[in-house]
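**Student:** One predicted model, sequence on top.
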Amino acid sequence: MDTRTDEATAQRFQALLLQHRGIVVKVAGTYAWHPDDRDDLAQEIAAQLWRSFPGYDPARPFATWMYRIALNVAISHVRQRTRGPQQAESWDDARHDTADPRAHDHEAQQQVDLLYRFIRQQPALDRALLLLYLEDHSYRDIADVLGISETNVATKIGRLKQRIRDEL
């Protein structure tokens, strides 16, 4: 590969990453609650996306590929952190960093807080399901990203919705 091809590949990757940067932000925010941890995870995701970019198939949607990589990195990140020393973080600190500034209604903000707490308590795969579902992805897209069947996605989302209704 010559220098021009390398530069073109890097520019193409940077443009796609910039266009879809919200995915990295959302995934990092879902799996890391402390600002420094979120930044580290976002950098880790971006680095893995770059390392994996040569294997990206342009015939497939970039966002789906990106979600798959980002979620795999985030899940690995969570697993590594749970094996090491536990870093306690107060829920109030995490809520402050992730609260929706547009939610002026106190009751609505309480519901958002409860939903964040519920999501935070879920296993990594369920967090991914909720993240993608709340982003209005189709069951087919979610299945592609997570590598499970659409039927499995529908079943898991149905169960999660019921748990949310029961617990919140």
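**Tutor:** Yes, it's here.

**Student:** Please count neighbours and contacts with C-alpha atoms only from this point.
**Tutor:** OK.

**Student:** Residue 60: helix or strand, and which one exactly?
**Tutor:** Taking DSSP states H and E as the definition, residue 60 sits outside all helices and strands.

**Student:** Give the full set of residues in contact with the residue most central in space within the chain.
**Tutor:** When Cα atoms, centre = their mean is applied to the chain, the residue found nearest the centroid is residue 27 (2.0 Å). Shown in contact with residue 27 (Cα atoms under 8 Å, 6 or more residues apart in numbering): 70, 71, 74, 131.

**Student:** Does the first one lie in a helix or a strand, and which?
**Tutor:** In other words, residue 70. Going by DSSP H and E, residue 70 is part of helix 62-83.

**Student:** all helices of this structure, in order?
**Tutor:** For the chain, the helices defined by DSSP state H occupy 3-19, 21-31, 35-52, 62-83, 91-98, 106-120, 124-134, 139-146, 150-167.

**Student:** Going by neighbour count, list what's buried in the longest one.
**Tutor:** Right, the one you point to is helix 62-83. By 16 or more other Cα atoms under 10 Å, the buried positions in helix 62-83 come out as 63-75, 77-78.

**Student:** what does the last one give?
**Tutor:** Burial within helix 150-167, assessed by neighbour count using 16+ other Cα under 10 Å, is assigned to 150, 153, 154, 156, 157, 160.

**Student:** Also the first one?
**Tutor:** By 16+ other Cα under 10 Å, the buried positions in helix 3-19 come out as 13, 17.

**Student:** what's the angle between that helix and helix 62-83?
**Tutor:** 80 degrees (axes from the mean of the first three to the mean of the last three Cα atoms, to 10 degrees).

**Student:** try this one next to it:
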Amino acid sequence: MSTDFYTSSILPYAAIIIKICRAYTNTQEDFEDYYQEVCLQIWKSNENFRGQSEWSTWIYRLSLNVCLTLLKKNNKQKVASDQIPDVAIEECNNFDDESLNFLYVAIKQLSEVDRAIILLYLEEKSYQEIGIIIGTNANNIGVRVKRIKERLKKILNGKVN
């Protein structure tokens, strides 16, 4: 990967990639692996970008797809090696703001798709754009965001595990 491509096409969107990778990993090592794989896939796939959406939208979608693929692959490997999947969520201490750490712990308790939706919502993406990235319509996203917010409130208030 050339440094020019990384500097111009990936680095400006690093915050997006970091947030998505953080939401789907529990350890720093996994985070670094996911981040590296997302960057590699962006580089490998950049010729497939057709310009039908914004570059940032494409980055979101690709990042989500890579993270979900890696998550499924890792879960299969854990089950295949007869390990009990670790369902406990490690405390997240990746941010200076403690409330942000609590939010990410709560987000990690959501389903994979709900995590993606709320991350995009927190990035202030429109329901239309979230729908494009997720592959559904804006009305569906509006309903799901409302339900996700209610679930997160319950999780953060300690009413749901």
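**Tutor:** Yep, it's here. Bear in mind the structure is a predicted one, so any value in this text is a computation, not a measurement.

**Student:** before we move on, back to that, looking for the alignment partner of the residue nearest to the centre of the first structure in the second structure.
**Tutor:** Using TM-score structural alignment, the equivalent of residue 27 of the first structure in the second structure is residue 20.

**Student:** Could you check how far that match is from residue 51 of the second structure?
**Tutor:** Look at residue 20 of the second structure and residue 51 of the second structure: by Cα to Cα, to the nearest Å, they are 22 Å apart.

**Student:** mind checking what residue 42 of the second structure lines up with in the first structure?
**Tutor:** Taking TM-score structural alignment, residue 42 of the second structure has residue 49 as its aligned residue in the first structure.

**Student:** Do I have it right that that match meets residue 67?
**Tutor:** No: the pair residue 49 of the first structure / residue 67 is not scored as a contact, 9.8 Å apart, by Cα atoms under 8 Å.

**Student:** Contacts only, for the nearest residue to the match of residue 42 of the second structure once chain neighbours are set aside.
**Tutor:** In this structure, residue 49 of the first structure finds its nearest non-sequential neighbour in residue 69, 6.5 Å apart by Cα to Cα, 6 or more residues apart in numbering. Contact partners of residue 69 of the first structure, counting by Cα under 8 Å, 6+ apart, are 45, 48, 49.

**Student:** cool, and residue 108 of the second structure?
**Tutor:** Per Cα under 8 Å, 6+ apart, neighbours of residue 108 of the second structure: 23, 24, 89, 115.

**Student:** Pick the one among those closest to residue 95 of the second structure.
**Tutor:** Residue 95 of the second structure lies nearest to residue 23 out of those, by Cα to Cα, at 12.6 Å.

**Student:** Identify the spatial nearest neighbour of the residue mapped onto residue 57 of the second structure from the first structure, chain neighbours not counted.
**Tutor:** Here residue 57 of the second structure is matched to residue 64 in the first structure, going by TM-score structural alignment. Counting by Cα to Cα, 6+ apart, residue 64 of the first structure lies nearest to residue 145, which is 5.6 Å off, once chain neighbours are set aside.

**Student:** show me what contacts residue 58 of the second structure?
**Tutor:** 49, 133 are the contacts of residue 58 of the second structure under Cα under 8 Å, 6+ apart.

**Student:** same question, residue 21 of the second structure
**Tutor:** 31, 34, 35, 63, 67.

**Student:** now the residues you listed in TSV, with distance to residue 97 of the second structure?
**Tutor:** Listed next are those as TSV, based on distance: Cα to Cα, whole Å:
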residue	distance to residue 97 of the second structure
31	19
34	23
35	22
63	24
67	24
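
**Student:** For the closest residue to residue 32 of the first structure other than its chain neighbours, grab the count of nearby residues.
**Tutor:** Nearest residue to residue 32 of the first structure, sequence neighbours excluded (Cα to Cα, 6+ apart): residue 38, at 5.0 Å. Close neighbours of residue 38 of the first structure, defined as other Cα atoms under 10 Å, add up to 21.

**Student:** mind checking what residue 38 of the first structure lines up with in the second structure?
**Tutor:** So, by TM-score structural alignment, residue 38 of the first structure is matched to residue 31.

**Student:** circling back: distance of the residue nearest to residue 49 of the first structure relative to residue 33 of the first structure?
**Tutor:** 19 Å.

**Student:** picking up where we left off before, what residues are up against the match of residue 57 of the second structure?
**Tutor:** Neighbours of residue 64 of the first structure in contact, by Cα under 8 Å, 6+ apart: 141, 144, 145.

**Student:** counterpart of the second one in the second structure?
**Tutor:** Superposed on the second structure with TM-score structural alignment, residue 144 of the first structure falls opposite residue 132.
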